[in-house]
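Participant: structure for the following, please:
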Amino acid sequence: MRILVVEDERRLGAYLRKGLTESGYTVDVADNGVDGAHLASEGTYDLVVLDVMLPGKDGFEVLADLRAQRSVPVLMLTARDAVEDRIRGLTAGADDYLGKPFSFGELLARVQALLRRGTKRRDIEPTVLRMADLELDLPRRRATRSGRTLPLTAKEFNLLVLFLRRRGEVLSRTELAEQVWDINFDSDTNVVDVAVRRLRIKLDDPFQRRLLHTVRGMGYVLEERTE
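Facilitator: Predicted coordinates for the structure are as follows:
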């Protein structure tokens, strides 16, 4: 699962990234409200941890922008402990509120609770993704094509999920590296090309019709084509 942390205290942001990553999550960090709002609106996140006191845009503004677009769970962090601030955040659409200072254990427990709740109520994300004769069962982490199970590794499955969620969109190597591997893409690194090649061997080679295509100079796209 992917979490966005919007926190202007860089040491705290780094601490949360480290702790949440060690707990099994993929974590992006923004240190101001403008970047946080952009990432929240453009990225695909399962949860946003959002500080109130931010430069550029405060947490309430970021929350308002986010709620106008999607229903991702939001845990707000703040040094403000006033009841009025908690009421304002919850009324604006925050799912939970945690005052500073806090223990990482408490934050992690709240994150896990929100993710469980979000999974139960999420109606914008189907549990089965389909395109043509390709089907991905997300809870069972099972991929099939024409009824035949595809023997995918964990990374290959995550890569295919991203392609299927963004079907018809050309995804650059940089975006794939960031979304699936949580790394900054280095042009001297061929990890993305190697992974796509291996995925294509399992996804397309045994079948007559190709679904995963290379767009020269731009990246890759999953789509149905009449060839």
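
Participant: when you work out contacts or count neighbours from here on, use the C-alpha atoms and nothing else.
Facilitator: Fine.

Participant: could you pull out the strands for this protein?
Facilitator: 2-6, 26-30, 47-51, 74-78, 96-99, 128-131, 134-137, 142-145, 148-149, 212-215, 219-222 (DSSP state E).

Participant: how about the contacts made by the residue lying closest to residue 129 once chain neighbours are set aside?
Facilitator: Excluding its sequence neighbours, the residue lying closest to residue 129 (Cα to Cα, 6 or more residues apart in numbering) is residue 136, at 5.0 Å. Listed by Cα atoms under 8 Å, 6 or more residues apart in numbering, the contact partners of residue 136 are 128-130, 142-144, 161.

Participant: let's compare: structure for the following, please.
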Amino acid sequence: MRRILIVDDDKKTRVLLKAYLEKNQYSVDLAHDGATFLAEFNRHADALSMVILDVMLPDTDGFALCRTVRQRSNVPIIMLTASSDETDRVVGLELGADDYISKPYSPRELLARIKAIHRRTGMNHAAAPRYYRFAGFTLDTVERTVTGPDGLVPLTGMDFQLLKYFVEHAGDILDRSVLCEGTRGRDAGPMDRFLDVQISRLRLRLNDSSGNPRLIKTVRGAGYVFSADVTAAHA
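Facilitator: Sure thing, here's the model as predicted:
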């Protein structure tokens, strides 16, 4: 059973989400503030399949918690925000969150997002290649790591998922909608700049110059293309 840790300062919301998610075969741990969350996370980090962070908390904020989680783990993170300001969402993604949900939302919507992320990050079919190698890098789909010429490349869960999608579709021109659907399970909205943030961050991680990228190239008016030669292998 997949285990989820949720922090939200609203007791009614916590109880509702726990009951709903447990009804759908998830194990749920709850926290009401940042201190409680960190204690639960430190206790169960290796067993968690997802973390859900409310941005507004009485003793800290979800951004600080997201940063702390990412220093230790690549566990998927969904952030809950009551703000309609796009900046909050961009900041969350820059810190390593995998998705966000704006309040108010329904438990059904949250469940759909959870399932979408688990499908993208947790299903490795036996017939699929384990390794993708390109330009001196090796992506391991089982360990969910990327190793480069200088050693392990520090990637968030969203960074990894985006790179994995690129290498699986190397040479194809991918527009924003395709990339958003393939990596986040949702369409790109007219004001959705998160993909640009993620690609810029991924280029930085791979030392791929944004001014003259050799791996992830922008195709003006069409999208992006992963231009490196990629080989796939099971071992």
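
Participant: what about the helices in structure 1?
Facilitator: Secondary structure of structure 1 by DSSP state H: the helices cover 10-22, 33-42, 59-67, 83-92, 104-121, 154-165, 173-176, 191-203.

Participant: buried residues, the fifth one. List them.
Facilitator: For helix 104-121 of structure 1, a neighbour-count test (16 or more other Cα atoms under 10 Å) marks 107, 110-111, 114-115, 118 as buried.

Participant: distance check, the aligned partner of residue 85 of structure 1 in structure 2 against residue 59 of structure 2.
Facilitator: Under the alignment (TM-score structural alignment), residue 85 of structure 1 pairs with residue 88 in structure 2. Separation of residue 88 of structure 2 from residue 59 of structure 2 (Cα to Cα, to the nearest Å): 18 Å.

Participant: which one of these two has more residues nearby?
Facilitator: Legend: neighbour count by other Cα atoms under 10 Å for residue 88 of structure 2 and residue 59, higher for residue 88 (17 against 10).

Participant: map residue 58 of structure 2 across to structure 1 for me.
Facilitator: Under the alignment (TM-score structural alignment), residue 58 of structure 2 pairs with residue 55 of structure 1.

Participant: please name the nearest non-neighbouring residue to its match.
Facilitator: Per Cα to Cα, 6+ apart, closest to residue 55 of structure 1 is residue 32, 5.2 Å.

Participant: for residue 21 of structure 1, same thing?
Facilitator: residue 27 (6.3 Å).

Participant: assess the claim that that neighbour and residue 2 are in contact.
Facilitator: Yes - between residue 27 of structure 1 and residue 2 there is a contact at 5.8 Å, judged by Cα atoms under 8 Å.

Participant: which ones are touching residue 51 of structure 2?
Facilitator: Here residue 51 of structure 2 is in contact with 4-6, 75-78 (Cα under 8 Å, 6+ apart).

Participant: who wins for most neighbours among the residues you listed?
Facilitator: residue 77 (28 neighbours).

Participant: what lines up with that residue in structure 1?
Facilitator: Checking TM-score structural alignment: residue 77 of structure 2 goes with residue 74.

Participant: how near is that match to residue 123 of structure 1?
Facilitator: Counting by Cα to Cα - residue 74 of structure 1 and residue 123 of structure 1 are separated by 17 Å.

Participant: which residue is nearest the middle of structure 2?
Facilitator: With distances taken as Cα atoms, centre = their mean, residue 98 lies nearest the centre of structure 2, 2.5 Å away.

Participant: residues in structure 2 aligned with stretch 201-208 of structure 1?
Facilitator: Taking TM-score structural alignment, stretch 201-208 of structure 1 hits no residues over in structure 2.

Participant: and the furthest pair within the buried residues of helix 104-121 of structure 1?
Facilitator: Within these, 107 and 118 form the most distant pair, 16.1 Å apart (Cα to Cα).
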